[in-house]
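Q: Kindly return the folded structure for what I paste below:
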Amino acid sequence: MSMSPKSYLHATSGTPLTGNSLCDALDQSATRFPDREAFVFASKLKRQRITFKQLREDVIKLASGLVHLGLKPGERVGIWADNCYEWITSYYAMAYTKLICVRIVIGYNEVYFEHLANKTKIAALIIGPGDQERVLLNVAPELSNKTNKCDVAKLPTLRCVIHLDSESKQGTISYAEVMKIGNEDDLGQVTKLRETVHQDDEMMMLTTSGSTGLPKVVVKSHRCSLEGAHVYGRRFQDIAKTDVCYMSMNLFTHASGDLSTVAGVSQGYRVIVPDSNSDVEFLVSLIREECVSVACLLFSFVLDFLKYGKVDELCQSSLKYVITTGNLVPSEILIKARKILNLYSLLGTTETGFMTINNNPEKFEKTGCPIDHFEIKIIDDNGHIVPRGTVGELCARSPYTMLRYEDDEDKTKSVIDISGWYHTGDMCRLEEDGCIAVVGRKRDIIIKEARNIYPAEVDQVLVRHPKVKLSRTIGVPDERFIEEVCACVCLEKGEEITVDELLQFVRPYLPDFHMPKYILFFDCFPSGPTGKVLIPELEAKAKEMLGM
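A: Sure, this is the predicted structure:
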């Protein structure tokens, strides 16, 4: 009797792991390519060009300043700033001094910032100009009448605030001053600390927003950060078949920021960082003028390139391919984008890093195939590996997986088992071609008359309609079937459509019991500061609209 293959894959690799820390990566690139540009920070007004040699020199200066301020190995330092050169130097200076970088999301309000600062026990905060200054003063009004010493009631562990402005503000010390205050003794201490840095040392903390409550704090090591970025950097070079010039719009504070902050340093290629306010016209000119070969763009920019007729210009440029991260949207527009722009999609989680890569335009409903050094398996409710083609929970194991959730052993144990498998909570199936198809979240299953319905299956059909911008399908109470299907929809700006028209559109693609009983229209969905839809609030609003 023949047995179906198991839903298990190990993505072997011709790219070995490096065994390096972030410090090793920068030291090696600064030695091998001292005069090569490492970063170009570009706005419409100016371009700041940084070589690997200059980057390392500035990192050592800043590291000496951090030691001079009395910061000790293992202490946590928050960085709350938009993409800029100082973000990069701060990140690597923390690595050299064995400090732990806490990446704070731009847009956090007072509640989220205070929660994160106290959860991670930050000893110092590096802050850039922007609305975060207002938020900080609301949480720490004591800073407004201090010089550069911290004594903040709501943030008891905070001892120092470093401001990225050239001049220090009340209650802070300027970044420029920290760059100057390190002395020979401080430099000697940095050298000693650098010699003890190991790739398994804790290096950073970043947040991952759940659909409810305050964000969890993910702890990662040098290994988690570097090895994944190194593998992807190697993949960029293999696909481009040329020297890589990488441009990214992703925020450094996000998990995908490692593709910008680490991959180029590890591989020794140039990274172009556009201003966060860049428009399509500027990005096209930047790609052409800087000879960009690989661009990492949000989906909105991919769509803008198509919408504003810029594809021909891109096709005639140096651009070899486009990477997009974080979305799984199987629309006809994205299939068109892949055919024209050579689009690759990367998907993963904050806890695991990017797990899959997909460049098949006919399979955008799938996440793609596992990336190098990943093991994946699909299991049933009893933990047994299911046959290929069978839906179950996706689990992953790799060198890139987080160490833990900070100060939350129970949550850590709930997602990482004793064998090191991370349980994603995603319901997937592994197909014969090795691609992973996402069906939905484990907890999002709608059970209608004893039948399981995965919301993503309905959403993936609805977003194909050209007038539909976003769709989130939820379950709502039903007297007969216990639960019914309710599709919550946001339309493109200025568009109108009736419920009947949408139902006619989706009917050919969905089984009868998947058909939404209700379709509700929203201007926007309730979301947290990172943009993730808050499902409980959406469910409550939907019930209110339905009079339940």
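
Q: CA atoms for contacts and neighbours, from now on please.
A: Fine.

Q: Distance from stretch 484-492 to the middle of the chain?
A: 26 Å (C-alpha atoms, centre = their mean, to the nearest Å).

Q: Can you mark which positions in it are buried?
A: 484-491 (16 or more other C-alpha atoms under 10 Å).

Q: Would you reformat the residues you listed as a markdown table and include secondary structure and distance to Ser278?
A: Below are the buried residues of stretch 484-492 laid out as a markdown table (DSSP: H, G, I helix; E, B strand; the rest coil; distance: C-alpha to C-alpha, whole Å):
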| residue | secondary structure | distance to Ser278 |
| --- | --- | --- |
| Glu484 | strand | 43 |
| Val485 | strand | 40 |
| Cys486 | strand | 37 |
| Ala487 | strand | 34 |
| Cys488 | strand | 31 |
| Val489 | strand | 29 |
| Cys490 | strand | 25 |
| Leu491 | strand | 25 |
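
Q: now the residues you listed as JSON lines including distance to Asn83?
A: Shown next, in JSON lines, are the buried residues of stretch 484-492 (distance: C-alpha to C-alpha, whole Å):
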{"residue": "Glu484", "distance to Asn83": "44"}
{"residue": "Val485", "distance to Asn83": "41"}
{"residue": "Cys486", "distance to Asn83": "39"}
{"residue": "Ala487", "distance to Asn83": "36"}
{"residue": "Cys488", "distance to Asn83": "34"}
{"residue": "Val489", "distance to Asn83": "32"}
{"residue": "Cys490", "distance to Asn83": "30"}
{"residue": "Leu491", "distance to Asn83": "31"}
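
Q: For the comparison step, fold the sequence that follows:
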Amino acid sequence: MATQKLTKSYIHVPKKEPFIGLTVGQQLYKMAEKYPDKEMFVFYVDNERFTFKQMKAKSQTFAASLVSKGLKKGDTIAILGANHSEWIVALYASIQLGILLVPLRMEFPHSTIVAIMNKLQCKAIILTRSPDELLDRACEYFPEMKSSPAEQLKSDCCPHLQFLVLCSKSAKKLCSKTGVYSYDDFMTLGNETDFSKVEEICQSLDIDDPCCIYFTSGSTGMPKPAVHSHHSILNNAMTGAFFRMGVDNFNCNWESLRYMVGVTLSGIGTVWGTYLPIARGCTTIVLYPAFNAGIMAEALQNERVSIGTVLIHQAYDLLNLPNIDSYDFSNLKLMGMGGSIIPNELRQKMKKLVQYTTNCYGMTEILMTHMGDPVDPPDKLAGAATYTIDGLETKIVDDNGIIVPVETVGEILVRGYSAFKYYLADDLQTKEIKDINGWIHTGDLGVMDEAGYLTMKGRKKDIILKEGVNLIPVELEAVLHEHPKVLAAMVIGLPDERVGEEICACIRVDRDNSPTEEDIREFCRGKVYALLVPKYVIFFDEFPTTPNGKYSRIEATRIAKKAFNIIAY
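A: As a prediction, the model looks like this:
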């Protein structure tokens, strides 16, 4: 908490611990020596376990094979598929060589995958062992896998592509062609000289060199590849937003902490899980990206998970498991929740599963930046307020970029060590979000109080303009979440010839216990500004989501327009 009452919406929180001054690869080597036989990663569904020593060896072997294929610092390779050990192995291998791993998503259409691979000049693509349809998709994308007789794979759609690595056991029949390797065969390509080069290159890299890519969620447009440095990634994992109160308050230590990743490895939601082991010496449990609440509950229990993070829809699904009370979550100390503004009612319900819950806020371009502390004052917890994590600055500005007084809505800007370097191959868009002073323009609206706490007010682009009045959707969403029959709510604006935009409430419900449209309107009357009472109400079994797992307002708007036969005016 700020030591003095703030009058302007600006705060800087000093860093309590020194930065890690090593690259990710160098830190991996250090931790493999310190904790050689300790579990680093557990891939729960595959029942695979890797110690620090084993992960170092595996990733070095993969890196040596990359060296044998002539790849070098600054090159890019892509990966596509579900959460398996080969994903982490390929990531840590590429990082040791200064090669950028491009994390493609299964939700991307063929045209987007080809466009990204060409724009970023990817020289290879790794296909993980699942999902099952992945190999068929790959054969469709790259028919040359079956027919090319050339010494090196030549792809018509991706001219920079030199080879593929297929991790599926059923792909063996395709791996006789030069340039198409099974995972096991690829791991044998490196020789003694290649292994020596891996360590030599790794030790030569600098903390400010490009380390990895994360794509923006695509919730407001085409996903963009944000490049982070070793310094930003490793130290954000070390600081970790939910570490504001420190693990000592959870009656555990870093080495015993077991952290669960329940989302796809391609998104920033896994930054902590991917790098926390080398930052802090703890263990990460990885689940599949195709979320299954039953598997998550089972993993939380069986792996004795200490800390987990869930997106808002995952939290609802976990709570609604029919047999949720039969699981033993006694080791679970804290659950961080993010992906949207977390209703207080949801936080209260989660307390039946876990002692502490906390709100997370961040974005791809600057990783995790704010967190609610479980021991914050009750009014801050009820309002989903968060606080800037160590080493970062936050300010709230008006449309002219001027810092606003406290308790005033404005755009959230954040600055600090965890900021991304740039969007790969896109200087123009980089300058649009990262200004000359290093501030990241989040596009989110928020309010800062005199103690420095930040309360989210939604996306700047989500503001609904009705009858000349700017309306903030989150204000109505907060009320809708109080309705006993509403599982989740999202508010959007639909075009209207007369008033500009009309309010549409998207409601996720249990079809067997669903309210009516008029029930929803009546519930809102008197609780929100009259202009916010929704004209339109549409019910969903599941909300559409972006590849990062966030609610997709773009897709929800498309569905609602079609349902109500609305055209843009």
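
Q: coming back round to it: list just the nearest of the buried residues of stretch 484-492 of structure 1 to Gly389 of structure 1.
A: Val485 (24.8 Å; C-alpha to C-alpha).

Q: Find the nearest non-adjacent residue to that closest one, please.
A: Nearest non-adjacent residue to Val485 of structure 1, counting by C-alpha to C-alpha, 6 or more residues apart in numbering: Pro516, 4.7 Å away.

Q: counterpart of the longest helix seen in structure 2 in structure 1, which residues?
A: In structure 2, taking DSSP state H as the definition, the longest helix is helix 52-68. In the comparison with structure 1, helix 52-68 of structure 2 aligns to the range 52-68 (TM-score structural alignment).

Q: how big's the offset between that stretch and structure 2?
A: Mean deviation of stretch 52-68 of structure 1 relative to structure 2 after superposition (mean C-alpha distance after the TM-score superposition for structure 1): 1.1 Å.

Q: Just the residues contacting that stretch, thanks.
A: 26-27, 29-31, 33-38, 89-90, 92-94, 96-97, 178-183, 186-187, 189-190 (C-alpha atoms under 8 Å, 6 or more residues apart in numbering).

Q: Likewise for stretch 373-390 of structure 1?
A: Counting by C-alpha under 8 Å, 6+ apart, residues outside stretch 373-390 of structure 1 touching it are 4-13, 355, 370, 391-399, 428-432.

Q: What's the PyMOL syntax to select whichever of these are buried?
A: If you want just the buried ones from the contacts of stretch 373-390 of structure 1 in PyMOL, going by 16+ other C-alpha under 10 Å, the selection is:
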select buried, resi 6+7+8+9+10+355+370+391+392+393+394+395+396+397+398+399+428+429+430+431
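
Q: what sits up against stretch 28-39 of structure 2?
A: Residues beyond stretch 28-39 of structure 2 that count as contacts (C-alpha under 8 Å, 6+ apart) turn out to be 49-54, 56, 278, 281-283.

Q: cutoff 6 Å now
A: 50-53, 278, 283 (C-alpha atoms under 6 Å, 6 or more residues apart in numbering).

Q: Looking at those residues, which is nearest Gly21 of structure 2?
A: Checking the contacts of stretch 28-39 of structure 2 one by one against Gly21 of structure 2 (C-alpha to C-alpha), the nearest turns out to be Ile278, at 12.9 Å.

Q: Now do the SS call for that closest one.
A: helix (DSSP: H, G, I helix; E, B strand; the rest coil).

Q: quick one: contacts for it?
A: So Ile278 of structure 2 contacts 28, 31 (C-alpha under 6 Å, 6+ apart).

Q: Give me the aligned partner of it over in structure 1.
A: Going residue by residue (TM-score structural alignment), Ile278 of structure 2 aligns to Val265.

Q: So which residues of the stretch 1-150 of structure 1 form strands?
A: Taking DSSP state E, counting those that start in this stretch, the strands of the stretch 1-150 of structure 1 run over residues 8-10, 37-42, 47-51, 76-80, 100-103, 122-127.

Q: Following superposition onto structure 2, what is the mean distance for the shortest one?
A: Read that as strand 8-10 of structure 1. With mean C-alpha distance after the TM-score superposition for structure 1, strand 8-10 of structure 1 averages 0.9 Å from its match.

Q: Over in structure 2, find the residue span that strand aligns onto.
A: Under TM-score structural alignment, the match for strand 8-10 of structure 1 is residues 10-12.

Q: Residues contacting the matching stretch, please?
A: 392-395.

Q: how does it look with 8 Å?
A: 2, 388, 391-396, 403, 448, 452.

Q: got it, and stretch 134-145 of structure 2?
A: 81, 110, 127, 146, 153-155, 157, 168, 171, 174, 177, 180.

Q: can you name the residues of structure 1 that it overlays?
A: Taking TM-score structural alignment, stretch 134-145 of structure 2 hits residues 132-143 over in structure 1.
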